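Enquirer: What would the 3D arrangement of this be:
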Amino acid sequence: MTDTVLVVEDDADVRETTRLVLERRGFAVHTARDGAEGYEMAMRLRPDVAVVDVAMPHVDGLSLTRALVAAGGCPVLLLTARDLPDDQVTGFEAGAFDYVTKPFDSRVLAARLRALIGRTCAPTGVERYGPLTVDRDAQIVWRDGVEITLSPTELRLLWLLLDNCGIVLTRSTILAEVWGRSGWADDHLVDVNVQRLRARIGPDLITTVRGTGYRVDAS
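Expert: Below you'll find the model as predicted:
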């Protein structure tokens, strides 16, 4: 099955160029001219991934990313000229899966998209961890029989912690595994997302190991 990509970009030239280079790399590509149209198309078409420009009028890329995360939509790769670490952290905190700066190499963008699509395909099977029941294939989590809505980032974080039950994971390990970043670490990004996950699944399952990282105790 062909991987589908939604390109959300207000600049017509950049939008068309991105569409062409991705189609040449084997993707089926849909395009949207702004964040509002992008959200509607993402909800209707359910693409495998969205490539979203950050600097768009009215509904910018970060707002669109947050909206897609809240609605359980497709994962987002942000495509932008902003390349400072703070900009990247802001993008990941909004819920983006990856971040590529302009100008981009088409081979690199295609490789990052395929890696992202592969990374968001969870293993199959229903599993139980204490009060949690998870169906990784359907991307559904229940606590004590009640379904919990989690964002794509929260799901990736939960899968990682559950796969390492009883093991302390450092913040740098979590950052590398969940966000694909090993060259730099930002404790705040990890801490914020762990707190969000705790608020969803309950504060009793994730233990903070001071000065090191986090551990899940659910058997």
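
Enquirer: use CA for all of it now, contacts and neighbours both
Expert: OK.

Enquirer: tell me the SS of the residue nearest to R33 when sequence neighbours are not counted?
Expert: Spatial nearest neighbour of R33, chain neighbours left out: D10 (4.8 Å); criterion: CA to CA, 6 or more residues apart in numbering. Following DSSP: H, G, I helix; E, B strand; the rest coil, D10 is assigned to coil.

Enquirer: Quick check: G38 is in a helix.
Expert: Yes. Counting by three-state DSSP, G38 is found in a helix.

Enquirer: List the contacts of the spatially most central residue of the chain.
Expert: Most central residue of the chain, judged by C-alpha distance to the mean C-alpha position with CA atoms, centre = their mean, is F97 at 3.2 Å. F97 makes contacts with 75-77, 116, 153, 179, as judged by CA atoms under 8 Å, 6 or more residues apart in numbering.

Enquirer: Who wins on neighbours among these?
Expert: Using other CA atoms under 10 Å as the neighbour test, the contacts of F97 are led by V76, with 32 neighbours.

Enquirer: and that residue, how far is that from D83?
Expert: Between V76 and D83 the computed distance is 17 Å (CA to CA, to the nearest Å).

Enquirer: The structure of the following sequence is requested for comparison with the preceding one:
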Amino acid sequence: MSITVLVVEDDEDVRETTRLVLERQGFTVRTAADGAEGYELALELQPDVAVVDIGMPRVDGLTLTRMLAGSGTCPVPLLTARDLPEDQVIGFEAGAFDFVTKPFDSRVLAARLRSLVRRTAPPAGPESLGPLEIDRAARRVTRQGEALTLSPTEYDLLMLFLENRGIVLSRATILREVWGDSSWSDEHIVDVNIQRLRRRVGPGVITTVRGAGYRADAA
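Expert: Take a look at the predicted model:
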């Protein structure tokens, strides 16, 4: 599934760097230099997600977020150099779904955007992941016509791999996206749960990438 991202950022260097790193991660990216241009482009494109800088001329990021949230156009993670609690409270009250602090790791940003789209997208028809067929609307996973029984954690793990097909996910990224915390000292919980998921779904779905993490093959 191709994900379209609108990047609204007045700093040209940050805007172009963000565009390039997201395109390398497989996203379709359009950009705007300020909030007014971003709002017009969002209404035209109907992107899956808009990454919005807070401080911009004409229409600032918080105002744009309110406009996009009010129109139901797309979810917005705010791009900011500050991550103070009071800034986040104001952003969430404006309708933001997440915060991305500069500077950011391109792989982490990509994973967070895919996770956000996964959480907010309307149910789609069945999708394939290797030998699996996944119906998100029914939360049903089958392999060769046989329904698989997954725990909530196993299902969340599978959805994360589905949205990141072909991309290596580190244990820290998986912890953050599935358990909401990447600061645990023992990442063994990831290995244990992935082994359980593998037993449920069978071979040909999740590959171990030595020294890096795990990947679901794109095919």
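
Enquirer: TM-score for the pair, please.
Expert: These two chains, once laid on top of each other, score a TM-score of 0.56 by TM-score structural alignment, normalised by the length of the first structure; 131 aligned residues with a CA RMSD of 2.3 Å.

Enquirer: picking up where we left off before, for the contacts of F97 of the first structure, which one is nearest S63 of the first structure?
Expert: Ranked by distance to S63 of the first structure (CA to CA), the contacts of F97 of the first structure are led by V76 at 11.6 Å.

Enquirer: list the contacts for the closest one?
Expert: For V76 of the first structure, the residues meeting the contact criterion (CA under 8 Å, 6+ apart) are 49-52, 65, 95-98.

Enquirer: and it, what pairs with it in the second structure?
Expert: Correspondence of V76 of the first structure to the second structure, assessed by TM-score structural alignment: V76.

Enquirer: quick revisit: let's see which of the contacts of F97 of the first structure end up in helices.
Expert: Among these, the members found in helices (DSSP state H) are 116, 153, 179.

Enquirer: so which of those residues comes closest to D60 of the first structure?
Expert: So of these, ranked by how close each gets to D60 of the first structure (CA to CA), first place is T153, at 19.8 Å.

Enquirer: Can you classify the nearest residue to that closest one once chain neighbours are set aside as helix, strand or coil?
Expert: Leaving out its chain neighbours, the residue that sits closest to T153 of the first structure by CA to CA, 6+ apart is G95, at 6.2 Å. Three-state secondary structure (criterion: three-state DSSP) places G95 of the first structure in coil.

Enquirer: Which other helices and strands does the one helix or strand M67 of the second structure maps to contact?
Expert: Of the helices and strands defined by DSSP states H and E, M67 of the second structure is found in helix 61-71. Where contact means 3 or more CA pairs under 8 Å, 6 or more residues apart in numbering; DSSP states H and E, helix 61-71 of the second structure is packed against helix 35-45, strand 49-53, helix 85-94.

Enquirer: And the strands in the second structure?
Expert: For the second structure, the strands defined by DSSP state E cover 4-8, 28-32, 49-53, 77-80, 98-101, 127-129, 132-135, 140-143, 146-148, 206-209, 213-216.

Enquirer: Reformat the ones you listed as a markdown table; add distance to D156 of the second structure.
Expert: Converted to a markdown table, the strands of the second structure look like this (distance: least, CA to CA, whole Å):
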| stretch | distance to D156 of the second structure |
| --- | --- |
| strand 4-8 | 22 |
| strand 28-32 | 25 |
| strand 49-53 | 20 |
| strand 77-80 | 21 |
| strand 98-101 | 19 |
| strand 127-129 | 14 |
| strand 132-135 | 12 |
| strand 140-143 | 12 |
| strand 146-148 | 14 |
| strand 206-209 | 14 |
| strand 213-216 | 14 |
